[in-house]
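Peer 1: okay, here's the prediction I keep looking at, along with the sequence it came from:
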Amino acid sequence: MNLVEQLRERRRAIEAEVATLAPVRPPRIVCVTKTHPVETVRAAVEAGNRELGENYASELAEKAAALRDLDVRWHFIGHLQRRQIKQVSGAASVVETLSRVVEAERLAALGFDGEVFVQVAPPDAPATRSGVPREGAPELVAAARSLGLRVVGVMGVALPGEEAPVRTFFRSLVALADELELPERSFGMSADWRWATTEGATILRLGTALLGPRPGSRANLSASEGVEVP
């Protein structure tokens, strides 16, 4: 079995389980290609992955340029640093990690016309974690919209841990999205996508589950897609 067939089989297996867990509205799958070479990304696209996610601005720009011949949609899912926003806005169709007004101002000034998600930090998250506190999300959404940005959803990265608190965080994101009348909820990664699917995610961000271990990753790494640190 060649690489394309392997990747296609993995995606089909996950899609089948997703459809069982959420038969009414199964979430879309974003394939996280962080650190994988361009050749692997091409194989992933041939295997049926048309929405791709990257964590680092430079890697996103390089891969988007190298794969411009492919019909794909790039999501930026890493920490959004102001000095890199121009690079991100030029390559991504979706920015999932807006967490400050200054970032919204920069995106708007660059004329970014793609979709934007507000990243919400989980309760008790360490200071190193990106995301706006839940109570600050409505103000940020309003500010981004006033600047002309197309805010469509909320995004979250759960802290690793037991099932109950992870599910509670996911449910809080769904409630927030409903409160703000946002249709999209991006949460769930390779370690917790089944919980996310049953809790109402509309987008899952999967790397390891689809592509296998990342080049150079630690042997015991389970899933860090969507997290801004390696």
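Peer 2: Right, received. Where do you want to start? Model, not experiment: these values are computed from the prediction.

Peer 1: from here on, contacts and neighbour counts on C-alpha atoms
Peer 2: Will do.

Peer 1: how about residues contacting the longest helix anywhere in the chain?
Peer 2: What stands out as the longest helix in the chain, according to DSSP state H, is helix 3-21. Residues outside helix 3-21 that contact it (Cα atoms under 8 Å, 6 or more residues apart in numbering): 26-27, 43-44, 46-48, 194, 197-198, 209-211.

Peer 1: list only buried entries from the residues you listed.
Peer 2: Buried members of the contacts of helix 3-21, counted by 16 or more other Cα atoms under 10 Å: 26-27, 43-44, 46-47, 194, 197-198, 209-211.

Peer 1: and the residues you listed, which two are furthest apart?
Peer 2: Spatially, the most separated pair among the buried ones among the contacts of helix 3-21 is 43 and 198, at 29.2 Å (Cα to Cα).

Peer 1: try it against this one:
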Amino acid sequence: MTDASVASRLEQVLERIRSAAARAGRSPEEITLIAVSKKQPVDAIRAAYGAGQRVFGESYVQEGLDKIAALRGLDIEWHFIGRIQSNKTRQIAASFAWVHGLSDLGHARRLNDQRPPEAPPLKVCLQVNLSGERSKAGVDPADLADLLAACSVLPRLEVRGLMTLPAPAEDEAGQRKPLASLRRLRDQLATAAHPLSCLSMGMSGDLEAAILEGATQVRIGTAVFGPRPYN
């Protein structure tokens, strides 16, 4: 993988974001691209950084910590995306700026208590399981208000919005349906004190649908970096 190929892929994704934003009557400036770099080498992150990307997402704690250490001199905003394990909350709280995928009050309390006092509050998006599949992570929509209320009083957490990981769909209309459900949930729960302005939804295959439904953060891996080089 060359720097030029990463830069080219990144520009193609940014053009998709601009085009989808135009369709939605939105400004592309409203949408943050999170380049999901899990299983990608540090050099690929450097290449994306050199092309202007500043926000990166990791899903495996130790891999993320190794990359954060290797790239410490760069002004990168690191997002943790994925399942949270209780024995990893201290490292997540200490090293990441954002968490996408919080759905457990116990984990929320651990992240709050373990966030270093000198760091700003940890920004979090609560993960909602819209499909009802027991194998999927996320809080049930019926329990979301209670989780939001409990998290909102934790001083070292800042609940910024909601996220979801919907099942694949065959067409854009099918993709938009669960994403629209997440937007409606946000609209129902948002208050002046907690506007829940962030909707973290949309990946390489459905970013257009997500932007049309109001995504403010899209989590893109393969379309930026190419296939993950699994060992």
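Peer 2: In hand now; what should we look at? In this text, all values refer to a predicted model and were calculated from it rather than measured experimentally.

Peer 1: which parts of the second structure are helices?
Peer 2: Assigned by DSSP H, the helices in the second structure fall at 3-24, 42-50, 61-70, 89-95, 105-114, 144-152, 172-189, 207-212, 222-225.

Peer 1: could I get these as TSV with distance to residue 197 of the second structure?
Peer 2: As requested, the helices of the second structure are exported to TSV (distance: least, Cα to Cα, whole Å):
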stretch	distance to residue 197 of the second structure
helix 3-24	17
helix 42-50	26
helix 61-70	26
helix 89-95	22
helix 105-114	19
helix 144-152	14
helix 172-189	8
helix 207-212	14
helix 222-225	25
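
Peer 1: among the ones you listed, which is the most enclosed?
Peer 2: Mean neighbours per residue, mean count of other Cα atoms under 10 Å, is largest over the helices of the second structure for helix 207-212, with a mean of 24.

Peer 1: that one vs the first structure - mean distance after superposition?
Peer 2: Superposed on the first structure, helix 207-212 of the second structure shows a mean distance to its aligned partners of 1.3 Å (mean Cα distance after the TM-score superposition for the first structure).

Peer 1: that helix aligns to what range in the first structure?
Peer 2: Counting by TM-score structural alignment, helix 207-212 of the second structure lines up with residues 193-198 of the first structure.

Peer 1: one step back: between the buried ones among the contacts of helix 3-21 of the first structure, which sits nearest residue 70 of the first structure?
Peer 2: residue 46 (9.5 Å).

Peer 1: do you know how far that closest one is from residue 14 of the first structure?
Peer 2: 17 Å (Cα to Cα, to the nearest Å).

Peer 1: map residue 152 of the second structure across to the first structure for me.
Peer 2: Here residue 152 of the second structure is matched to residue 145 in the first structure, going by TM-score structural alignment.

Peer 1: its match contacts residue 151, doesn't it?
Peer 2: Yes - contact criterion Cα atoms under 8 Å: residue 145 of the first structure and residue 151 qualify, at 6.6 Å.

Peer 1: any idea how far the match of helix 207-212 of the second structure is from the chain center?
Peer 2: A distance of 14 Å separates the centroid of the chain from that of stretch 193-198 of the first structure, by Cα atoms, centre = their mean, to the nearest Å.

Peer 1: hang on, the earlier thing: adding distance to residue 83 of the first structure, write the contacts of helix 3-21 of the first structure out as a markdown table.
Peer 2: What follows is the contacts of helix 3-21 of the first structure, written out as a markdown table (distance: Cα to Cα, whole Å):
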| residue | distance to residue 83 of the first structure |
| --- | --- |
| 26 | 36 |
| 27 | 32 |
| 43 | 32 |
| 44 | 30 |
| 46 | 33 |
| 47 | 34 |
| 48 | 33 |
| 194 | 35 |
| 197 | 34 |
| 198 | 37 |
| 209 | 31 |
| 210 | 31 |
| 211 | 30 |
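
Peer 1: what's the closest of those to residue 116 of the first structure?
Peer 2: Nearest to residue 116 of the first structure among the contacts of helix 3-21 of the first structure, with distances taken as Cα to Cα, is residue 27, at 17.5 Å.

Peer 1: tally of neighbours for the closest residue to the closest one other than its chain neighbours?
Peer 2: For residue 27 of the first structure, ignoring the flanking residues on the chain, the nearest one in space by Cα to Cα, 6 or more residues apart in numbering is residue 202 at 4.1 Å. With neighbours defined by other Cα atoms under 10 Å, the count for residue 202 of the first structure comes to 20.

Peer 1: contact partners for residue 202 of the first structure?
Peer 2: Neighbours of residue 202 of the first structure in contact, by Cα under 8 Å, 6+ apart: 25-28, 184-187.

Peer 1: quick one, which of those residues are buried?
Peer 2: Looks like these have 26-28, 184-187 buried, using 16+ other Cα under 10 Å.
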